[in-house]
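Engineer: predicted structure and sequence below. I'll ask about it afterward.
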Amino acid sequence: MVTLPNSKVSSSVIVNYALPDVKLKIKIPISAAYGSDIKRVKEILIEIGCEAAARSKYVLSDPAPSAYFLEFGASSLDFMLIIWARAFNLAWDVQDYVNTRVYERFAEEGIEIPFPQMDVHMRE
């Protein structure tokens, strides 16, 4: 049992993750190098989401996973994979599974995961 003063309840935003539904929408940001095939990256992300639902006890197949190309970043093409976990306390398990599979699949497909780089030109 948790006791909260009325003043705290009335002056704060309270989020109840467990009711009325325990499932959780998880947004996983993914970056790919410039020059990557955008359609193929999105296909791979959807495949990973569907695979996670089929093989993992953590991920729901309904609602279906979705992938979006969000922006042209400073060093990368930025995507977002949206998947649903069975329960709010599984977010880290889901993200670990998905990130591991993204790393493996991108390596298999020859898609580079970028990191910030800077070219320096020196004049004499």
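Structural biologist: Done, it's in.

Engineer: going forward, measure contacts between C-alpha atoms and count neighbours the same way
Structural biologist: Fine.

Engineer: which stretches in the protein count as strands?
Structural biologist: All strands of the chain, identified by DSSP state E, fall at 24-32, 66-72, 77-85.

Engineer: what's the most buried one of those strands?
Structural biologist: Comparing those by mean neighbour count (mean count of other CA atoms under 10 Å), strand 77-85 ranks first with a mean of 22.

Engineer: which residues touch the closest residue to K25 other than its chain neighbours?
Structural biologist: Residue nearest to K25 in three dimensions, not counting chain neighbours: W84, with 4.5 Å by CA to CA, 6 or more residues apart in numbering. With contact set as CA atoms under 8 Å, 6 or more residues apart in numbering, W84 has these partners: K23, L24, K25, I26, V59, L60, S61, D62, P63, A64, P65.

Engineer: swap in V41?
Structural biologist: When contacts are counted by CA under 8 Å, 6+ apart, V41 is found next to A32.

Engineer: same question for the one 3 residues further on.
Structural biologist: Contacts for I44 were tallied using CA under 8 Å, 6+ apart; they are R105.

Engineer: again, only this time at 10 Å
Structural biologist: By CA atoms under 10 Å, 6 or more residues apart in numbering, I44 lies in contact with I38, C50, A67, R101, V102, R105, F106, E109.

Engineer: hold the first one in mind and look at this next one:
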Amino acid sequence: MADILAQTIPYTDIAVSQVLFALVVLIAGIVVAGILSGMFRNGLKKTKLPELIIEFLVRFLRALLYVAVLLAVVSALGVDVSSVVVGLSAVIGLVLGFGMQDSLNNVAAGVWIASLRPLDKGEYVTVDGLSGTVDAVGIMATELLTPDNQFITIPNKLVWGSPIINATRMPTRRISVDVGVSYGTEVGKAVNVALDLMKGHSLVLDDPAPSVVTTELADSSVNLQLRAWTKTSDFWPVRNELINGIYDAFNREGVEIPFPQMDVHLDKE
């Protein structure tokens, strides 16, 4: 057994025992890095730092620990770590000259996002045309989870450089429901029916008061818009109930919701 461990890997000066020791160092290093990251996360959770910043700092520390583990493994193989560091520095310098700026921009943007928090973990946002719930902001990218469980990764520089629509940051939101009535309808009656519907809903706020406005005299209908304010957490269920409710209320009160139509006149020569 001792003879096997003393043998060297073909074409190298690395002994089998060094390879085994390096594997032990690698496994132990990964375990220790996980433990330290967990302890760091638990410590940060005792502070008042937002979850987004905690996640960013934990991921940054984990990346540094993995670099340290990699250097420890290289050292266990008998390679001079100082020469490796110098070599890596040269490679990094070369890469930086050929496009690593994007990576640095992503890291810098991640720092700004975690610090200024235009979005936060658990918020529903639209960024660069993509929508989802913020899952995390990493060193290089921001992660979103869509309502149908798709996972989206957006480079941090695009997040920081794009308009961010945050749908859940504010405590209240306004619901807008569009509906059309036929031209023969008494508009005042339709407005009153819509107002009664919104005022009678338990989750619609009294202040600001609900309202109905005429938005367009369209080809086949007079278009109305119901506007009601509610808590952000109640937005989607209330919107769905108002859409169904206005349909039922108009049918019940004899207010016609017209189909699209076109009048065609034929002239005889």
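Structural biologist: Good, I have the coordinates. Everything numeric in this text was worked out from a predicted model, so none of it was measured.

Engineer: any idea what the TM-score is?
Structural biologist: Once superposed, chain against chain, the TM-score is 0.81 (TM-score structural alignment, normalised by the length of structure 1); 118 aligned residues with a CA RMSD of 2.1 Å.

Engineer: in structure 1, what range does the host helix or strand of S83 of structure 2 match?
Structural biologist: Per DSSP states H and E, S83 of structure 2 falls inside helix 81-97. Aligned by TM-score structural alignment, helix 81-97 of structure 2 corresponds to no residues of structure 1.

Engineer: who's in contact with that helix?
Structural biologist: Against helix 81-97 of structure 2 from outside (CA under 10 Å, 6+ apart): L71, A72, V73, V74, S75, F98, M100, Q101, D102, S103, L104.

Engineer: just the buried members of the residues you listed?
Structural biologist: With burial judged by 16 or more other CA atoms under 10 Å, the buried subset of those is L71, A72, V73, V74, S75, S103.

Engineer: what's the most distant pair in those?
Structural biologist: The two members of these with the most space between them (CA to CA) are S75 and S103, at 27.7 Å.

Engineer: still on that earlier bit, residues of the helix holding S83 of structure 2 that come out buried?
Structural biologist: V81.

Engineer: now do stretch 24-40 of structure 2
Structural biologist: V25, L26, G29, I30, A33, L36, S37, F40.

Engineer: for the second one, which non-adjacent residue is spatially closest?
Structural biologist: Taking CA to CA, 6+ apart, and ignoring the residues beside it in sequence, L26 of structure 2 has V73 as its nearest neighbour in space, at 6.0 Å.

Engineer: using the three-state scheme, assign the one you found.
Structural biologist: helix (DSSP: H, G, I helix; E, B strand; the rest coil).

Engineer: residues contacting Y247 of structure 2?
Structural biologist: With CA under 10 Å, 6+ apart, Y247 of structure 2 has these contacts: V179, A194, V255, E256, I257.

Engineer: next, the contact list for the aligned residue in structure 1 for the second one, please.
Structural biologist: What it means is A194 of structure 2. Mapped onto structure 1 by TM-score structural alignment, A194 of structure 2 lines up with L45. Residues in contact with L45 of structure 1 (CA under 10 Å, 6+ apart) are 30, 51, 65-68, 79-82, 98, 101-102, 105-106.

Engineer: ditto for S31 of structure 1
Structural biologist: S31 of structure 1 sits next to 41, 69-73, 75-80, 112-115 when contact means CA under 10 Å, 6+ apart.

Engineer: not counting sequence-adjacent ones, nearest residue to it?
Structural biologist: Per CA to CA, 6+ apart, closest to S31 of structure 1 is D78, 4.6 Å.

Engineer: aligned partner of the one you found in structure 2?
Structural biologist: Mapped onto structure 2 by TM-score structural alignment, D78 of structure 1 lines up with N223.

Engineer: same check on S66 of structure 1?
Structural biologist: S66 of structure 1 maps onto S211 in structure 2, with residues paired by TM-score structural alignment.

Engineer: whereabouts in structure 1 does stretch 106-121 of structure 2 align?
Structural biologist: Going by TM-score structural alignment, stretch 106-121 of structure 2 sits over no part of structure 1.

Engineer: ok so, going back, out of the contacts of W84 of structure 1, who's nearest V13 of structure 1?
Structural biologist: Closest to V13 of structure 1 out of those is L24 (18.5 Å), distances taken as CA to CA.

Engineer: might one say that the closest one is in contact with A91?
Structural biologist: Yes. Taking contacts as CA atoms under 10 Å, L24 of structure 1 lies within contact range of A91: 7.6 Å.

Engineer: which residues do these two both contact?
Structural biologist: Jointly contacting L24 of structure 1 and A91 under the rule CA under 10 Å, 6+ apart are V59, W84, A85.

Engineer: now flag whichever of those is closest to T3 of structure 1.
Structural biologist: Using CA to CA, the shared contacts of L24 and A91 of structure 1 come closest to T3 of structure 1 at A85, 29.3 Å.

Engineer: and the closest one, what is it in contact with?
Structural biologist: Going by CA under 10 Å, 6+ apart, A85 of structure 1 touches 22-26, 52-53, 57-61, 63, 91-95.

Engineer: please indicate which of those are buried?
Structural biologist: 23-26, 52-53, 58-61, 91, 94-95.

Engineer: which stretches in structure 2 count as helices?
Structural biologist: 2-6, 16-45, 51-76, 81-97, 101-116, 156-160, 187-199, 235-253 (DSSP state H).
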